[in-house]
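Asks: Sequence first, predicted model second:
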Amino acid sequence: MPETLSNRKAHRTTEQGGTVTEGPAPDLTQYDAITCNLSGGKDSWLMECLAMQEVLEADVEDRVYSFHATLGALEWPSVKTSAEILPSVSTLAALQSSASGLPADRHLESTKMTQNDTPAVYDLLTYVAAYGRFPRLGTRFCTKAYKEQLEEAAMTPIINQLKVTLGLATTPTARKLDRPIRRLKVLGLRSDESRDRAERPAYRNISSNSIRHTDEWCPAKDWTTQDVKDFHAASGFQHHWTYDSYPGAGDWEGTSRCSCSFCVLSSKRDLIIAVRRRPRLAALIALVEAVRGDTFQAGRSMHDLIELSQQKGGPDPGVVLNDETPEFEAMEKAVRAALSRPPRKGIDRATLNRPRLPLLTDPSTTCDARC
């Protein structure tokens, strides 16, 4: 590759541990691979559109991939209405990719598998049951093991080929390169989702070694939730059905999050809707709690959420899923098998002395506080 002035600047910044290019936003022409992470949620569609707009202007379409890490039976599935079948999270992520203009072979999807002679899906709830603890804000092993590691593995063959294609090494397995492969990881994170995300730079370096230099870019960081909804309406592209009060309503009165049906970072209202929509999955999570002694959230148990969901008041689910699928049956069997063995990580039994949640019928608790 010719050593241009811009390339020399990129080399120098990379060696110092910063981003490939200087400034608050990346120069896409300086990256060898660009990966748009699609969850299938509303922010992913906005991010993909913003990123692809910049990609087209920079004329680097051939460097772009989209990626979705599927959580299998824990994701919101497809549902059938009287008029149509509304897609699952994974299907919608693929539709987001194709609608943005990426060819089908540029969309990567990965699922965590068991490491044995007959690999099978290793779902997150089975992982939690075997580990003995649920993820927490400060220990989100779900993100690392079920998203970041899968993405790195999916990109490895592509990066190995780039070593040779770009003339940085003579073989795909080479460990010594003339310079690292420069990859840009594009996310749909936004400031108004949490304080942590508000404080995170929109463009930053997240890892660097002799083979891979990876920067992160959040082009939708300063967009508000209402901005995102307005963008969806203007684009005409569908959002996932779980955002609505019932499948196909289009009113954004359902859950505020997508992807994992029961995210440990979800609000109480979202979790009440999820329990009412997926009672069988909620019961399985409660079983893991009971056996392992850890609660789903630090101050909130699935047992209490189920009790709350059975009271009057609060959000209507709009739909109740029976979860009678081979995928769910396999997960339930694997979870029970994991619970029959000692956990890899012990738990402080004091977590069982948790405060109880107010019931939905408690007149001293307002609907906003309850839901």
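Replies: That came through fine. Numbering: from 1, shown residues only.

Asks: use CA for all of it now, contacts and neighbours both
Replies: Will do.

Asks: part of a helix, is Glu216?
Replies: No - assessed with DSSP: H, G, I helix; E, B strand; the rest coil, Glu216 is strand; it does not lie in a helix.

Asks: For the nearest residue to it once chain neighbours are set aside, give its distance to Met302.
Replies: Distances taken as CA to CA, 6 or more residues apart in numbering put Lys185 closest to Glu216, at 4.7 Å, once the chain neighbours are dropped. Lys185 sits 34 Å away from Met302, going by CA to CA, to the nearest Å.

Asks: another structure for you, compare them:
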Amino acid sequence: MSDRQMISAPPEVQDLIDGGALFAVNSSGGKDSQATLITVARLVPPTQLLVVHADLGEVEWHGALDHARAQAEAAGAPFIVSRARKTFFDLVEHRHRTYPAASAFPTSAARQCTSDLKRDAIVRDTRRYADQHHFTQIVTCMGMRAQESPRRAQQAVFKRSARYSTARRDWFEWLPIHALSTDEVFSVIHAAGQQPHPAYARGNERLSCVFCIFGSRNDLRAGAAARPELFERYVELERRTGSTLSQSRRPLEEVTGLSVAEAYALHARSLT
């Protein structure tokens, strides 16, 4: 393992470890959160760890929740499943009814899927766990990396969250693997004797929703072949709302190069 992969805690993070802070790792079951948990678990005692998975229901890759749970067990950390009070389809339908002239699907500028379905539920349950176990300092650990986008490259590796801190609780955000490349992320996973979610073997670059607004063509094709019934539902929703999931503003069938019938046929061939 390279020196860059052997990440040490910055001084301000080490002070929080020594001070007994709760380190809550947001785990989607994807490669980046898996490498994040492996890294954090090397530095933080299990009694100060918490792994939180935002369950996205039917739009999530099968096995993502179980994969995240297995990682928590490997780290010896408590595991919480957070669920929003709405689904992805609820969100899209509401946007379509309320703002018929706008995109019904979330966009890069209005990522309600992240805030409403993941972040808010995770913060709610992390706060509850901290209160129950008398933690007054919380460090949220996330797997965002500089290589992913110019915007993420500019994110602070460590900061205090003014939004979630209160008079009786300090809340911080830490990006432990911010400097790592994709290859280094997989190396961290394999060096720990673990395997990434099987979707990566299909060629996926991302893992969370089967059909993500930021998904590459390969991701979306893999999703269509794995879950043709879900692909069909998204295609129908695009047609009915006149909006597109993809940020390219092209329909899913065009982006993937697959009709719904072809997706079902691909899936059937994969089972033989």
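Replies: Perfect, I can see it now. What you see is a predicted model, and the numbers here were worked out from it, not measured in a lab.

Asks: just the helices in the stretch 51-200 of structure 1 please.
Replies: For the stretch 51-200 of structure 1, helices defined by DSSP state H, counting those that start in this stretch occupy the ranges 89-99, 124-131, 141-143, 149-165, 195-199.

Asks: buried residues in the fourth one?
Replies: Taking 16 or more other CA atoms under 10 Å as the neighbour-count basis, helix 149-165 of structure 1 is seen to contain the buried residues 150-151, 154-155, 159-160, 162-164.

Asks: how far out from the middle of the chain is stretch 278-296 of structure 1?
Replies: In this view, stretch 278-296 of structure 1 has its centroid 21 Å away from the chain centroid, taken as CA atoms, centre = their mean, to the nearest Å.

Asks: what's the answer for stretch 69-77 of structure 1, then?
Replies: Worked out by CA atoms, centre = their mean, stretch 69-77 of structure 1 lies 10 Å from the chain centre.

Asks: How many residues are close by the residue mapped onto Ser98 of structure 1 from structure 2?
Replies: By TM-score structural alignment, Ser98 of structure 1 lines up with Glu73 in structure 2. If you count neighbours by other CA atoms under 10 Å, Glu73 of structure 2 ends up with 13.

Asks: For Glu73 of structure 2, which non-adjacent residue is closest in space?
Replies: Per CA to CA, 6+ apart, closest to Glu73 of structure 2 is Phe79, 7.9 Å.

Asks: List the residues that contact that neighbour.
Replies: Shown in contact with Phe79 of structure 2 (CA atoms under 8 Å, 6 or more residues apart in numbering): 50-53, 69, 72-73.

Asks: give me the number of residues near Met54 of structure 1?
Replies: Actually, residue 54 of structure 1 is Glu. It isn't Met. 16.

Asks: any idea how far it is from Ser245 of structure 1?
Replies: Relative to Ser245 of structure 1, and taking CA to CA, Glu54 of structure 1 is found at 34 Å.

Asks: Over to Glu57 of structure 1?
Replies: In terms of CA to CA, Glu57 of structure 1 sits 38 Å off from Ser245 of structure 1.

Asks: Have a look at those two and say which one is more surrounded.
Replies: Neighbour count, other CA under 10 Å: between Glu57 of structure 1 and Ser245, Ser245 has more, with 20 against 10.
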